[in-house]
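Peer 1: Give the three-dimensional model of this entry:
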Amino acid sequence: MTIAAGTWTVPVRRLAYPRARLIGVPYAGAGAAAFHGWPAELPEWLELWAVRLPARETRIGEPPMADVHAVVAAVADALAGFDDTPYALYGHSMGALVAFELARELRRRGSPAPVRLCVSGRRAPQRADDLPGICHLPKPEFLAAVRRLNGIPEQLFDEPGLIDVLEPALRADFAVCERYRHTAEEPLATGLSVFGGDRDPTTDLEQLHAWRRQAAGPFVLRTYRGDHFFVHTRRRELLTDLVGDLGRVVSSTERA
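Peer 2: Coordinates of the predicted model:
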């Protein structure tokens, strides 16, 4: 079955007959381009799609969305057009929160569940945010706070005018995280892979380990040398581990 690219979902690596599909949700301020370097690190059987939120890339003229439930409802609608290929969800930082709530929204709809949920650089959703809120700050103070928190890749601040273009989406994405209030539900039935940087100023090991409560399936936690954006500096290691986790569950599903 051919899947058409949509407003919310973008093919990064499309395959004729994938064994599995990975759907990535980017971090705050980012778009589908956050995953453009991934295909070279992926096996030949794994297809890759990315979620593209409003107010970035080809959607730059659209107003940003600052409510996680509105975001996941729209993405869940988009995923309804996908075929029944086994799939996993991955998200980093804000993307981890969106991926988690997306898995729960799909369960509420009775849609096929992901075979694995993979999250990185984000505390467990039931853990309150102990960082100061910044989404309401005036622009200079907001951008300075983002920089202090290492909330987006540092090189974006070096591109003249780019940070100004990204600021509305970035502010909305921080609002998604800061306004989020966790509602308890049954743990997801899927397995869960959690990844973190050992020098991430936004998330510590205990906050990462607390994800265990959110899934009834096999749980694994790995940390790598690096800060919040270890996903760039340790990408090969991260993807090797992620693909290994996904490959094992896909093989198990095929044998069943």
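Peer 1: Please count neighbours and contacts with C-alpha atoms only from this point.
Peer 2: OK.
Peer 1: which parts of the helix ranked longest in the chain are buried?
Peer 2: Longest helix in the chain by number of residues (criterion: DSSP state H): helix 235-255. Buried residues in helix 235-255, counting neighbours by 16 or more other C-alpha atoms under 10 Å, are found at Arg235, Leu238, Leu242, Val243, Asp245, Leu246, Gly247, Val249, Val250.
Peer 1: That one packs against which elements?
Peer 2: strand 116-120, strand 191-197 (3 or more C-alpha pairs under 8 Å, 6 or more residues apart in numbering; DSSP states H and E).
Peer 1: Helix, strand, or coil at the residue at minimal distance from the centre of the chain?
Peer 2: Note on the chain: the residue nearest the mean C-alpha position is Gly91, at 1.5 Å, using C-alpha atoms, centre = their mean. What DSSP: H, G, I helix; E, B strand; the rest coil gives for Gly91 is strand.
Peer 1: For the closest residue to it other than its chain neighbours, list the residues it contacts.
Peer 2: Residue nearest to Gly91 in three dimensions, not counting chain neighbours: Val25, with 4.6 Å by C-alpha to C-alpha, 6 or more residues apart in numbering. With contact taken as C-alpha atoms under 8 Å, 6 or more residues apart in numbering, Val25 is in contact with Ala50, Val51, Arg52, Leu89, Tyr90, Gly91, His92, Gly95, Ala96, Val98, Ala99.
Peer 1: Now show me the structure for the sequence below, then we'll compare the two:
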Amino acid sequence: MTVSPLSSGWLRRFSSEARDGTTLVCFPHAGGAASTYFPMSKLLAPLVGVCAVQYPGRQDRRSEPPLDDMAELADRVTESLAALDPGRPLALFGHSMGALLAYEVTRRLEAAGRLRPVRLIVSGRRAPGLPGTRPDLHGQDDETLLAELRRISGTAEQVLADEELVRMLLPTLRFDYKAVECYVPPAPGDGVLSCPISVFTGTEDGHVSPEEAAAWEAYTTDSCDVQAFPGGHFFLQTRREEVASAIVGRLRGRPAAVGRRADCPT
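Peer 2: Next up is the predicted model:
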């Protein structure tokens, strides 16, 4: 894995910057790390340059205390993006927890005006403000958290079987779940973006219904398109090439469908 000089603080770049291309800032899911997007960065190069956000409390930042507040996370990431070239097109991509955080960072970037994203791509997450469908997890016992990890199939079983790795993962996961579960969304009518939004979902994802995905349309004055990929909550892992192709299409101005649901064929 090649890491560029930009890889310090909050951002990790795993490949060389795309020539005359868009920079895509990627936000991991709860419990995830920047390395989640290393395979995706290889698929998107050289058309799109990927910067992945590294949350504190994991991998090379494991000695730092995790953060459990979405607003603070968004503020810190927004500050870190000042290192990016303002003359290069910028887009944001986030999966699950990362989708909410990418949305909040986009709000801050648009308000500041220096780096205005050309598109926000959210994946595996219902629109902000919709009621949750499951009990809070950050206060549950270890077995409940492990059961949830196995249910959504986002963590390899061999990792869950490693007691040392599990002990390292669970505290950070609790912080991430707390950030999501205590997130306060904007009031209705507030928090509306000016950039287009693309929404990716899994056809078998019990966390996001078609209606909940389509509800992102209320959060932009521009276009909003929804595309479903075969798979569950972590369809990014099983449909990586199709997702990469969809990202390139969006960033080249070729959404699958504007304002309606578009399904990716099996």
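Peer 1: Switch the buried residues of helix 235-255 of structure 1 over to JSON lines; also include distance to Leu117 of structure 1.
Peer 2: Formatted as JSON lines, those follow (distance: C-alpha to C-alpha, whole Å):
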{"residue": "Arg235", "distance to Leu117 of structure 1": "18"}
{"residue": "Leu238", "distance to Leu117 of structure 1": "14"}
{"residue": "Leu242", "distance to Leu117 of structure 1": "10"}
{"residue": "Val243", "distance to Leu117 of structure 1": "12"}
{"residue": "Asp245", "distance to Leu117 of structure 1": "10"}
{"residue": "Leu246", "distance to Leu117 of structure 1": "9"}
{"residue": "Gly247", "distance to Leu117 of structure 1": "13"}
{"residue": "Val249", "distance to Leu117 of structure 1": "11"}
{"residue": "Val250", "distance to Leu117 of structure 1": "13"}
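Peer 1: closest to Glu186 of structure 1 among those?
Peer 2: Nearest to Glu186 of structure 1, judged by C-alpha to C-alpha, of those is Val249 at 21.5 Å.
Peer 1: list the contacts for the residue nearest to the closest one when sequence neighbours are not counted?
Peer 2: Once flanking residues are discounted, Val249 of structure 1 sits nearest to Val115: 6.9 Å by C-alpha to C-alpha, 6+ apart. By C-alpha under 8 Å, 6+ apart, the contact set of Val115 of structure 1 is Pro86, Tyr87, Ala88, Thr190, Gly191, Leu246, Val249, Val250.
Peer 1: Looking for the alignment partner of the fourth one in structure 2.
Peer 2: Matched across to structure 2, Thr190 of structure 1 falls on Cys195, judged by TM-score structural alignment.
Peer 1: I'd guessed its match sits against Cys224; true?
Peer 2: No. Between Cys195 of structure 2 and Cys224 there is no contact under C-alpha atoms under 8 Å: 9.3 Å.
Peer 1: the more surrounded of these two?
Peer 2: Cys224 (26 against 20; other C-alpha atoms under 10 Å).
Peer 1: Ala127 of structure 2 versus the more buried one, what's the distance?
Peer 2: Separation of Cys224 of structure 2 from Ala127 of structure 2 (C-alpha to C-alpha, to the nearest Å): 12 Å.
Peer 1: again, but for Gln237 of structure 2
Peer 2: Taking C-alpha to C-alpha, one finds Gln237 of structure 2 at 22 Å from Ala127 of structure 2.
Peer 1: Which of the helices or strands spans Asp176 of structure 2?
Peer 2: Per DSSP states H and E: Asp176 of structure 2 is located in helix 163-181.
Peer 1: Give me the contacts around that helix.
Peer 2: With contacts defined as C-alpha under 8 Å, 6+ apart, helix 163-181 of structure 2 is touched by 30-31, 57-58, 66-70, 97, 100, 136-139, 142, 145, 159-160.
Peer 1: go on, stretch 61-71 of structure 1?
Peer 2: Against stretch 61-71 of structure 1 from outside (C-alpha under 8 Å, 6+ apart): 53-55, 98, 101, 168-169, 172-177, 179-180.
Peer 1: sorry, back to before: the inter-axis angle of the longest helix of structure 1 versus strand 116-120?
Peer 2: Interaxial angle of helix 235-255 of structure 1 relative to strand 116-120 (axes from the mean of the first three to the mean of the last three C-alpha atoms, to 10 degrees): 170 degrees.
Peer 1: Structure 2: strands as residue ranges?
Peer 2: If DSSP state E is used as the criterion, the strands of structure 2 fall at 11-13, 22-27, 48-53, 90-95, 119-123, 197-202, 224-229, 261-263.
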